[in-house]
Each structure stands twice: as structure tokens, then as C-alpha cells.
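[1] Give me a 3D structure for the following:
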Amino acid sequence: MGVRAAHGRESGGVSAPLEDPVAFIRANTLLAPSSLVPEVRLHLADEAIELWRRTEDVLGESDLPPPYWAFAWAGGQALARHVLDHPDLVAGRRVLDFASGSGIVAIAALKAGAASVVATEIDAFARAAILLNAQANGVEADLAVSGEDATAGEAGRFDVVLAGDVFYEKPMATRVGGWLVRECAAGTAVLVGDPGRSYLPKAELDPVAEYRVPVPRAIEDSDLKHTRIWRFRS
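    Okay, the predicted model is just below:
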């Protein structure tokens, strides 16, 4: 089944100008609750390859990263569920949602009472999607969205760092893992959600919780992903 337009129409190749990513997202996704976290609604796609092609067409580029922002990945869903079920982890604290994707973890942190949340994403479509999703959940006023490279910033600026499903490529895993260790050394609480990616640095982690997360076959190799929440050791 192809990607559908936001109002139930088949999108049929509908695209938006590069300068209007919001219109593109609305035309190529549906606003729906995520499977493990129904409290959070997201602009979601139901087919990855076609949306990927349309994104490249709109940008006039090839070999772009997949549209991570259009799906609720297992690591992010599990982390969002855990935060909502354990609001004491973030309540009253300054939170960073690293590589935010759809923004599901950032939104969950705000719903759980975080004092402030910054969601970082290098992808411009993702940043637009995060803001749209925040608006759909009524938390846009308290969310900052940034394109900065958080791994290059000074450690200790946040009380809590949350990262869902970021250890899927070795170069990124090495860089991000080293940064998160530095954050822990600065007194930051670091939690990650991971569905068994190859480059998870388990030697640095303690297991916290486990979830079975329903995910679409459009993005994973099974309908359920056994996903763990881990805490980096301080």
C-alpha cells in the first residue's frame, strides 16, 4: 500500500516545493497514534521506498538518507513508553532528545513533565515533522528544535539525554557512544532505546527495561521488535 495523503486521498505523487516541507509532510503522511505509545500522535507514512523517492525528487538529489522522520522506530517508541511510565526520570529536568526523528521521545518527555526539551535533528524534513508532531500533541510551546551537532557541544548542558535507535552504523555509533560517555562523566543521565542494533556499546551500558514493539514491515524485518532500554554507566 502506498503512502496516503493526510486527508485520506491517495497522494499519487503529490509533492511540495523544497521551501515548504510542512506541506510535503502533510501530503505524504497520516496523523495517527503510534503503536506502543497511543498517547502520542505522529505524522506517519505506511511505505518507505516511495516516500524516499519523492523526497529525492523534491530536493533534486539522490542517495539521500531514508525518511526516518516518517516512522515510529522501535527504539524511540520503547524509550517514549518508558519515559511516560516513569515520569520521574525527566520531570522538572532539562532534556535533550538526540537524533529525534519523528520527535516521539521529545513529545513523551514533555508530556511526562520535563522542564524543557531540545530535539536535535540534522535533517530539515525531520525538524519540520517534529514541529508538526509537537503541534498535534499540544506541546509545541515548550519544545526547541535544533539542527546543531549535539556531539560537538559542551557536555553537561542537560540533565537528561535520551536517544532512540542511534547505533545502527559503526561510524555514528563510535562518535555518539564516545559523546554519551562524556555526558555521563559530566553528571548527565543518559538513556537509550535499542532493538538490537549491531553497534550498541553494551560494555558501557546497564539494562533497565524491555518492550516488544509493534513496527511496520516497511522499515523492519519483523512485525515485533524486542527492544531494550539501557542506561549509560556514570
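[2] from here on, contacts and neighbour counts on C-alpha atoms
    Noted.
[3] What lies in contact with the helix ranked longest in the chain?
    Secondary structure of the chain per DSSP state H: the longest helix is helix 170-185. By C-alpha atoms under 8 Å, 6 or more residues apart in numbering, the residues outside helix 170-185 that reach it are 151, 155-156, 166-167, 189-190, 199-201, 204, 232-234.
[4] Also this sequence, please, to line up against the first:
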Amino acid sequence: MNNIAPLDFVRDNTTVTTTPLIPEIQLHLATEVTPLWQATEETLSQGNLPPPYWAFAWPGGQAVARLVLDRPELVAGRSVLDFAAGTGVAAIAAMKSGAARAQACDIDRFALAAIGLNAGINGVEVKAVSADLVGRPLPGIDVVLAGDVCYERPMAERVTAWLRAVAATGTIVLMGDPGRAYVPKSGLEKVGSYTVPTSLELEDRTSRETVIWRLLPEA
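    Sure, this is the predicted structure:
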């Protein structure tokens, strides 16, 4: 078993760069998909390791981050949670827009390392949280940002039900949807939309129209 440290793995297998939609934020990103996937599976050899979603700026997360940068009043002075954060880009955007504090939650320890590195190069403080929060209350959280969580039916249904319960407590829940199949069909309020450039290695087209929805307590 290879015991390479997550921080070293992230640094060694990514490049610090930006995306066209959010040039204000630097991220450790993979420049090619296949080599990183192979490195994750072969170099680490740890078994049951999740795919390196943390190394790519997915359209849902980019759109949410762009919205927060364009409309800082959504997060200014508030406590923010970036759910299933990956790169942590939404949390970083929130801090750049004046959030009082931001947490970025992910269950992948390599994502947590990437979040820390990404926050550091952008000069903001983001607390990386290693936990499966689904089903739990979120006391003290004013805004939940969720980038792209409706690409698989079981996860979409589980997460949506939980986030509706969170919204019922008065928390603002914003979801980025680049046209995934399992986004809810009702109980949504459109907040904004962006055309997000994408890679054909990751998506089936060169751009995705991505809508940011506010999830309402009732469908």
C-alpha cells in the first residue's frame, strides 16, 4: 500500500490554474483526465478510493461560485456550507464575497487536502469538514451551496429530501444544475444561470447551460 500524503498527491498531480467562468479564483486542477484517474487507482493502490472529482471544476460548482461572486449579498456576513465541495470553489467564492465564515464538506480526504490548498492560494480561510452530513441538522448555517448533486438518482433523492428539510428551517439552499437527469421538477426557484465552458473529456458537449436554483421546503 502506498501511503502518499494527500497534500503531496494533490500538488504532484494538478496545476494551479483558473477557469474562463471564474478567473478570480485559482484552483489545483488536473490538466488531463485519464492520467489522474490512473494515478489515483495505481499509484495509491488503496482500494475503494473514490474517483478524483476534487481535481475538476464541474459546471454546477462553477456556476454557484460565479453567482456568489456576482451577487455577494447572498452570502455577505453569513455562515456558509459548501456541500460535496470537491475543489471548494463555492466556499472560496463565498469568502471572497464577504461571508462571515465558510465550511467545505466532502467525504474524500483528497478533496479535503485540495480544499485547504485552494483556499490558501486564494488567501481565504475555509474550514474543511470530513463528514457525511446528509440527514443531519445544520445549526448555525445560513446558506448551503451545492454544486452538482443530482447526477445519480439515489443520491439526488436522498440529498434533495435532506436539503428541503434544511430549507424549512430558514436556511437558504442554492443548487447548481447543468441539466442533470435527476434534478427535482418542482419546488425550485430560479436564481440565475450561466453558460459554463466544459471539457469533452468530462461532459458530452463543450459548454453546459447551468441554472442555479433555490430549493424550497415543499415540492
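[5] can you give me the strands in structure 2?
    15-17, 27-29, 79-83, 101-105, 127-129, 143-146, 172-177, 188-197, 207-215 (DSSP state E).
[6] Save those strands as JSON lines, and put in mean neighbour count and distance to Pro154 of structure 2 too.
    Formatted as JSON lines, these follow (neighbours: other C-alpha atoms under 10 Å; distance: least, C-alpha to C-alpha, whole Å):
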{"stretch": "strand 15-17", "mean neighbour count": "14", "distance to Pro154 of structure 2": "33"}
{"stretch": "strand 27-29", "mean neighbour count": "25", "distance to Pro154 of structure 2": "28"}
{"stretch": "strand 79-83", "mean neighbour count": "26", "distance to Pro154 of structure 2": "17"}
{"stretch": "strand 101-105", "mean neighbour count": "25", "distance to Pro154 of structure 2": "19"}
{"stretch": "strand 127-129", "mean neighbour count": "21", "distance to Pro154 of structure 2": "23"}
{"stretch": "strand 143-146", "mean neighbour count": "26", "distance to Pro154 of structure 2": "16"}
{"stretch": "strand 172-177", "mean neighbour count": "26", "distance to Pro154 of structure 2": "16"}
{"stretch": "strand 188-197", "mean neighbour count": "16", "distance to Pro154 of structure 2": "19"}
{"stretch": "strand 207-215", "mean neighbour count": "21", "distance to Pro154 of structure 2": "18"}
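[7] Could you dump the ones you listed into a markdown table with distance to Thr40 of structure 2 added?
    Shown next, in a markdown table, are those (distance: least, C-alpha to C-alpha, whole Å):
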| stretch | distance to Thr40 of structure 2 |
| --- | --- |
| strand 15-17 | 16 |
| strand 27-29 | 14 |
| strand 79-83 | 23 |
| strand 101-105 | 21 |
| strand 127-129 | 21 |
| strand 143-146 | 25 |
| strand 172-177 | 27 |
| strand 188-197 | 25 |
| strand 207-215 | 27 |
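[8] For the aligned residue in structure 2 for Glu154 of structure 1, list the residues it contacts.
    Alignment note: Glu154 of structure 1 maps to Pro137 in structure 2; criterion TM-score structural alignment. Residues in contact with Pro137 of structure 2 (C-alpha under 8 Å, 6+ apart) are Val166.
[9] distance of Pro137 of structure 2 from Ala102 of structure 2?
    Distance from Pro137 of structure 2 to Ala102 of structure 2, counting by C-alpha to C-alpha, to the nearest Å: 17 Å.
[10] how about the longest helix of structure 1, aligned to which bit of structure 2?
    Going by TM-score structural alignment: helix 170-185 of structure 1 matches residues 153-168.
[11] mind listing what's buried in the matching stretch?
    Buried residues in stretch 153-168 of structure 2, counted by 16 or more other C-alpha atoms under 10 Å: Ala156, Glu157, Val159, Thr160, Ala161, Trp162, Leu163, Arg164, Ala165, Val166, Ala167.
[12] how close does the match of Glu154 of structure 1 sit to Leu67 of structure 2?
    25 Å.
[13] ditto for Ala93 of structure 2
    For Ala93 of structure 2, the distance to Leu67 of structure 2 - C-alpha to C-alpha - is 9 Å.
[14] How about Pro59 of structure 2?
    For Pro59 of structure 2 relative to Leu67 of structure 2 (C-alpha to C-alpha), the value is 12 Å.
[15] what's near enough to touch the spatially most central residue of structure 2?
    Relative to the mean C-alpha position of structure 2, the nearest C-alpha, by C-alpha atoms, centre = their mean, is the one of Ala85, at 3.3 Å. Contacts for Ala85 of structure 2 (C-alpha under 8 Å, 6+ apart) come out as Trp54, Gly61, Ala91, Ala104, Cys105, Asp106, Ala111, Ala146, Gly147.
[16] Can you find the partner of it in structure 1?
    Superposed on structure 1 with TM-score structural alignment, Ala85 of structure 2 falls opposite Ser100.
[17] So what touches stretch 117-127 of structure 1?
    In contact with stretch 117-127 of structure 1 (C-alpha under 8 Å, 6+ apart) are residues 21-22, 25, 67-70, 94-103, 106, 109-110, 142-150.
[18] again, only this time at 7 Å
    21, 69, 94-103, 106, 110, 142-148 (C-alpha atoms under 7 Å, 6 or more residues apart in numbering).
[19] Equivalent analysis for stretch 86-96 of structure 2, please.
    53-55, 57, 61, 64-65, 68-69, 75, 81-82, 101-104, 106, 111, 114-115, 119, 124, 126, 145.
[20] circling back: counting neighbours, go ahead and name the busier of Pro59 and Leu67 of structure 2.
    Neighbours were counted for Pro59 of structure 2 and for Leu67 using other C-alpha atoms under 10 Å; Pro59 has more, 27 against 23.
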